[in-house]
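Asks: model the following, please.
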Amino acid sequence: MTALITHADCLTHVTPDGHPERAARLDHLLHALQPLDLDRISAPLCTPDDLLRCHPQDYIDRIRDKTPSRGIVPIDEDTWLSSGSWSSALRAVGGALKAVDMVLAGEARNAFCATRPPGHHAETAKSMGFCLFGTAAIAAKHALDCRGLSRVAVVDFDVHHGNGTQDLLWDESRAFFVSSHQSPLWPGTGEKDERGAHDQIMNVPLPPRTTGNTMRDVYEGEVLPRLRDFAPELLIISAGFDAHADDPLANLEWETDDFRWLTRELCEVAQDCCSGRVVSTLEGGYDLEALSAAGRVHVEELMEAAR
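Replies: Next up is the predicted model:
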């Protein structure tokens, strides 16, 4: 069965009116997933030691200490903290770790973490792009360091480059990271020559107006073969849905069915390499209807793969 891991605390991370990363994103997505037959699990709080797998103590302390008791405060030019942000961020990381543990223990075939804030832009000691802690990277390190795996892959199909995950896994030879993303686009990283300390990072920049058909060709011809060659024991997905044609923050032209196709292909690789073990965690997606539709087909494909 597919586990859906979430928590009401993730709705208490408040951003200013008009900010694209808002609680309504998660609310709409959870509403779209409500009819589905999922194993619904409460996301636990992660521990400080979990965060230390990727972030230094002084950075963790800085985020905690800047979290206000009331109101909202900026932590950088586009990332904000409210009174609920600390617990929300700990639930996001804790949910991903719970998903890894459940999937590796055979308690779920795969899992989707419907949590926020997102994580793939958070660098070692720098918040940015709405992100506080590197959820997917921490989950990968947890699988390697705590669960004894030798190879973990992280696939990031958010429209923005996963610069934080790349930074956190740059020196990690046991983790293969691939990011497909629009380029040029913020944050301005993710060129093909950014390959990691062990040639274990793959960036796939896509020009504006790239359609889903072109994306499929690129994944079939470049990404999926490289992923199979790595033969991960667990596949983690940074599932951003802002490559959708309706998203307001970027200019790729994927349709809802493209996310269904991509999820199916990734699950097939996982089936061949690691007994179907997949953990997916929510990243971007800022048009509420597009996010809900693409997120639902993503989870439906996870469910189909888990049968």
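
Asks: C-alpha from now on. contacts and neighbour counts both.
Replies: OK.

Asks: report the distance from stretch 287-297 to the chain centre.
Replies: 15 Å (CA atoms, centre = their mean, to the nearest Å).

Asks: tell me the buried residues in that stretch?
Replies: Buried positions in stretch 287-297, judged by neighbour count with 16 or more other CA atoms under 10 Å: 287-297.

Asks: contact partners for residue 72?
Replies: Taking CA atoms under 8 Å, 6 or more residues apart in numbering, we find residue 72 in contact with 14-16, 80-83.

Asks: that older thread, quick one: which of the buried residues of stretch 287-297 is nearest residue 267?
Replies: residue 297 (13.1 Å; CA to CA).

Asks: ok, and the closest non-adjacent residue to that closest one?
Replies: Leaving aside its chain neighbours, residue 297 sits nearest to residue 260 (5.4 Å; criterion: CA to CA, 6 or more residues apart in numbering).

Asks: got the contact list for stretch 290-300?
Replies: Contact partners of stretch 290-300, identified using CA under 8 Å, 6+ apart, comprise 25, 28-29, 32-33, 36, 112, 241-242, 244, 246-247, 256-257, 259-260, 263, 285.

Asks: mind giving me the PyMOL command for buried ones among those residues?
Replies: Applied in PyMOL, the following selects the buried portion of the contacts of stretch 290-300 according to 16+ other CA under 10 Å:
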select buried, resi 25+28+29+32+33+112+241+242+244+246+247+256+259+260+263+285
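
Asks: mind listing the strands for the stretch 201-307 of the chain?
Replies: Taking DSSP state E, counting those that start in this stretch as the criterion, the stretch 201-307 of the chain contains strands spanning 201-206, 234-239, 278-282.

Asks: cool, the stretch 51-200 of the chain as well?
Replies: Under DSSP E, counting those that start in this stretch, the stretch 51-200 of the chain gives strands at 72-74, 80-82, 110-113, 152-156, 175-182.

Asks: alongside the first, I'd like the structure of this one:
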Amino acid sequence: MLVFTHADCDGHVTPPGHPERVERLRAVEAGLEGLAVERRDCPPGNEAEVLRCHPAGYLARVKLAVPADGWAQLDGDTFLAPGSHRAAMRAVGGICAAVDAVVAGEAGAAFVAARPPGHHAETAQAMGFCLYGTVAIGAKRALDHHGLARVAVVDFDVHHGNGTQDLLWDEARCLFASSHQRPLFPGTGAPEERGAHGQVLNLPLRAGSDGAAMRAAYERVILPALADWRPDLVLVSAGFDAHAADPLAGLAWQAEDFRWLAAGLWEAAGGRMVSALEGGYDLDALAASVAAYVGEMTRLSA
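Replies: Purely as a prediction, here's the structure:
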């Protein structure tokens, strides 16, 4: 089991009181403590990888908006600090390196512990703490660089991955499956949103849904869809904010539910799976959930 991270991700400093903060990575490190993982640095991301999903004009706008000091605000809750673009490019480099390693057979599973997150970044719009669509970029690298025929992206963050859906809407080679609380930010993710080729699958969950409800829904909808899709690689937007303790949402999962998800998704992935950190804002719950999820992946991929 590989874990990709980099100290540059600490350079994405958000304003005081912002939930997507540097301390999240300290919580992730606490969750990883004692696990038998091989650590690798996220390499610097190549801008050509960003351009697989985002137009050049958008990339240029983000780079130009980076402040010399303090913060620049891209939307209501998405901020740039002097180190933010460098951090985001480490996240891009990490997902690409993880895809490369798993496709090459160096490991069966990898986890990218980087920030800022990515699944809310739309084609030409930063939002929801996100700058670039990291997991969608990883999917496109798997398809276009490695020539895989079919990949799948599963997003279990409590918030719908509107950005990933937008970036992969026209991608017939990629199944995008998302479970998320609805109604909730960003307001997307209705079952009727099916993608240009019917390859988008949205599974809304009502506020208060617990782990038992999630497990039943996955067994009924998402896991069979993955089995039917027969992906060459599964990428996972691993947001841990569906935990009952998380302050930004209202689902009632526990850490052990993320262990169950790891096992179910691993079986569907057929031995090749790359996960990337998305949400999770209660630090203790984030640590416990990462320990359960990555711990199970480490056991299964050994």
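
Asks: TM-score them against each other, please.
Replies: After superposition, the two chains reach a TM-score (TM-score structural alignment, normalised by the length of structure 2) of 0.99; 302 aligned residues with a CA RMSD of 0.6 Å.

Asks: re earlier: please identify the most buried of the strands of the stretch 51-200 of structure 1.
Replies: strand 110-113 (a mean of 29; mean count of other CA atoms under 10 Å).

Asks: check the mean deviation of it from structure 2.
Replies: Taking mean CA distance after the TM-score superposition for structure 1, the mean distance separating strand 110-113 of structure 1 from the aligned residues in structure 2 is 0.4 Å.

Asks: against structure 2, where does that strand fall?
Replies: Mapping strand 110-113 of structure 1 onto structure 2 (TM-score structural alignment) gives residues 109-112.

Asks: from the contacts of stretch 290-300 of structure 1, which land in helices?
Replies: Among the contacts of stretch 290-300 of structure 1, the members found in helices (DSSP state H) are 25, 28-29, 32-33, 256-257, 259-260, 263.

Asks: from those residues, which single one is nearest residue 222 of structure 1?
Replies: Nearest member of these to residue 222 of structure 1, counting by CA to CA, is residue 263, at 16.0 Å.

Asks: tell me how many other residues crowd residue 209 of structure 2.
Replies: Other residues lying near residue 209 of structure 2 total 16 when counted by other CA atoms under 10 Å.

Asks: try residue 271 of structure 2
Replies: 18.

Asks: relative to residue 147 of structure 1, which of the contacts of residue 72 of structure 1 is nearest.
Replies: The shortest gap between residue 147 of structure 1 and any of the contacts of residue 72 of structure 1 belongs to residue 81, at 32.1 Å (CA to CA).

Asks: contacting residues for that closest one?
Replies: Applying CA under 8 Å, 6+ apart, one finds that residue 81 of structure 1 lies in contact with 13-15, 66-68, 72-75.

Asks: at 7 Å what do you get?
Replies: 67, 72-75 (CA atoms under 7 Å, 6 or more residues apart in numbering).

Asks: so how far is residue 95 of structure 2 from residue 46 of structure 2?
Replies: According to CA to CA, to the nearest Å, residue 46 of structure 2 stands 11 Å off from residue 95 of structure 2.

Asks: correct me if wrong: the residue nearest to residue 297 of structure 1 contacts residue 301.
Replies: Yes - contact criterion CA atoms under 7 Å: residue 260 of structure 1 and residue 301 qualify, at 6.5 Å.

Asks: re the thing from before, which pair in the contacts of residue 72 of structure 1 spans the largest distance?
Replies: 16 and 83 (13.0 Å).

Asks: so which of the contacts of residue 72 of structure 1 hold up in structure 2?
Replies: Here is what carries over to structure 2 from the contacts of residue 72 of structure 1, by both residues aligned by TM-score structural alignment, their matches' CA atoms under 8 Å: 15-16, 80-83.

Asks: between these, which is nearest residue 184 of structure 1?
Replies: residue 80 (24.9 Å).

Asks: check contacts around that closest one.
Replies: Contact partners of residue 80 of structure 1, counting by CA under 7 Å, 6+ apart, are 15, 72-74.

Asks: please tell me how far it sits from residue 172 of structure 1.
Replies: The gap separating residue 80 of structure 1 from residue 172 of structure 1 is 29 Å, by CA to CA.

Asks: now do the contacts for the closest residue to residue 252 of structure 2 other than its chain neighbours.
Replies: Counting by CA to CA, 6+ apart, the nearest residue to residue 252 of structure 2 once its immediate chain neighbours are dropped is residue 244, at 3.9 Å. Residues in contact with residue 244 of structure 2 (CA under 7 Å, 6+ apart) are 250-254.

Asks: farthest pair within those residues?
Replies: Between all members of the contacts of residue 244 of structure 2, the farthest pair (by CA to CA) comes out as 250 and 254, at 12.3 Å.

Asks: quick revisit: more neighbours: which of residue 46 and residue 95 of structure 2?
Replies: residue 95 (33 against 13).

Asks: the nearest residue to the more buried one once chain neighbours are set aside: neighbouring residues, count only.
Replies: Excluding its sequence neighbours, the residue lying closest to residue 95 of structure 2 (CA to CA, 6+ apart) is residue 138, at 5.6 Å. Using other CA under 10 Å, residue 138 of structure 2 has 28 other residues around it.

Asks: wait, doesn't residue 138 of structure 2 sit right on residue 93?
Replies: No - Residue 138 of structure 2 is beyond contact range of residue 93, at 9.2 Å (criterion: CA under 7 Å).

Asks: before we move on, back to that, hmm, who's touching the match of strand 110-113 of structure 1?
Replies: 1-5, 94-95, 98, 102, 272-277, 297, 301.

Asks: could you redo the last one with a cut-off of 6 Å?
Replies: Residues from elsewhere that reach stretch 109-112 of structure 2 (CA atoms under 6 Å, 6 or more residues apart in numbering): 1-4, 98, 272-276.

Asks: count of residues packed around the spatially closest residue to residue 114 of structure 1 that is not a sequence neighbour?
Replies: Closest residue to residue 114 of structure 1 apart from its sequence neighbours, by CA to CA, 6+ apart: residue 6 at 5.1 Å. Residue 6 of structure 1 sits with 25 neighbouring residues when counted by other CA under 10 Å.

Asks: what's the answer for residue 192 of structure 2, then?
Replies: Close neighbours of residue 192 of structure 2, defined as other CA under 10 Å, add up to 10.

Asks: and it, what's its match in structure 1?
Replies: Checking TM-score structural alignment: residue 192 of structure 2 goes with residue 193.
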